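In: let me see the structure of the following:
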Amino acid sequence: MSDPATRADDWLDAVSWDDNGLVAAIAQERGTGKVLMMAWMNREALRLTRESGHAVYWSRSRQRLWHKGESSGHQQVVRDIRLDCDGDVVLLEVEQRGGIACHTGRHSCFYRALDESAAWRAVEPVLKDPDAIYSKG
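Out: Got it, this is the predicted structure:
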């Protein structure tokens, strides 16, 4: 007979984790369908996201769990979690608190578009100065 705790995590075994134990996670805005950001999740981040109803990611630069909005206050309330056909991308349907998902103070991290001259151009405005969002005082 298998351990009930193990069976409770079977859904995590369906994910195709990369060699570093991570999976790409896309945050999509509920209602608009706009892609807000892409980040990484490990097993614990995905488990905590499901349990808490708030997006939790794995920070590769800091090598630790990162609760979206822990510094900025711009949390992502998760309304749906999906897994793609290959099992290697997670899609989170979220309500973006405060309207800002990007650390640059924009609504979306995908704020640059390739223009006719093959240059990246900002096409979305800064909604709030990042210094004001992340000030320590």
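
In: drop to CA atoms for contacts and neighbour counts, all remaining ones
Out: Noted.

In: list of residues touching stretch 47-57?
Out: 12, 39-42, 45-46, 65-68, 75-79, 81 (Cα atoms under 8 Å, 6 or more residues apart in numbering).

In: want to put them side by side, so please do this one too:
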Amino acid sequence: MSKMIFVNLPVSNLNASVAFYEALGFTNNPQFTDDTAACMVWSEHIYVMLLTHTKWASFTRRPLPADGASEVMLALTCDSHASVDAMNMTAAKHGGTADINPIQDMGFMYSRALADLDGHIWEAFWMDPAAVAGAN
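Out: Predicted coordinates:
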């Protein structure tokens, strides 16, 4: 079996969060979705489990982070500089917050951070494939 990652996130409104993540380009996997959780697929190996607060509490006794706190920043690769911009604009149009951190443009790499409806931080980034291969 290939290595995979399942990111589990507590959300206050499951239906609104599903719609938000679908707008960003995730697809819902109904096989692992019910009224307490939704499986959102980014790629063959990256899944985000959106969990109601009640469902979240069944996995951990730790409290939810306070509003405005940062628990983690999750980075997702995008196909182009323009797709990074599009993800940020889409997040803002669907209730998220665009550019919660300064835009980073290093020439070979470009990133912008956004927050979802519950304040979870995502960093969309593009890296020049030639730079990744060591040509730059």
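
In: mind checking the TM-score on these two?
Out: Once superposed, the chains reach a TM-score of 0.27 (TM-score structural alignment, normalised by the length of structure 2), with 63 aligned residues with a Cα RMSD of 4.4 Å.

In: are any of the contacts of stretch 47-57 of structure 1 buried, and if so which?
Out: Buried by 16 or more other Cα atoms under 10 Å: 39-42, 45-46, 65-68, 75-78, 81, out of the contacts of stretch 47-57 of structure 1.

In: can I assume residue 90 of structure 1 is in contact with residue 25?
Out: Yes: counting by Cα atoms under 8 Å, residue 90 of structure 1 touches residue 25, with 4.6 Å between them.

In: separation between residue 41 of structure 2 and residue 110 of structure 2?
Out: Distance, residue 41 of structure 2 to residue 110 of structure 2, using Cα to Cα, to the nearest Å: 23 Å.

In: any idea which helix or strand carries residue 90 of structure 2?
Out: helix 81-93 (DSSP states H and E).

In: moving C-terminal of that helix, what's the next helix or strand?
Out: Downstream of helix 81-93 of structure 2, the first helix or strand assigned by DSSP H and E is strand 97-98.

In: list of residues touching that next one?
Out: Residues outside strand 97-98 of structure 2 that contact it (Cα under 8 Å, 6+ apart) are 88-89, 91-92, 112-117.

In: which strands and helices sit next to the next helix or strand after that strand?
Out: Downstream of strand 97-98 of structure 2, the first helix or strand assigned by DSSP H and E is strand 104-105. Secondary-structure packing of strand 104-105 of structure 2 (3 or more Cα pairs under 8 Å, 6 or more residues apart in numbering; DSSP states H and E): strand 109-115.
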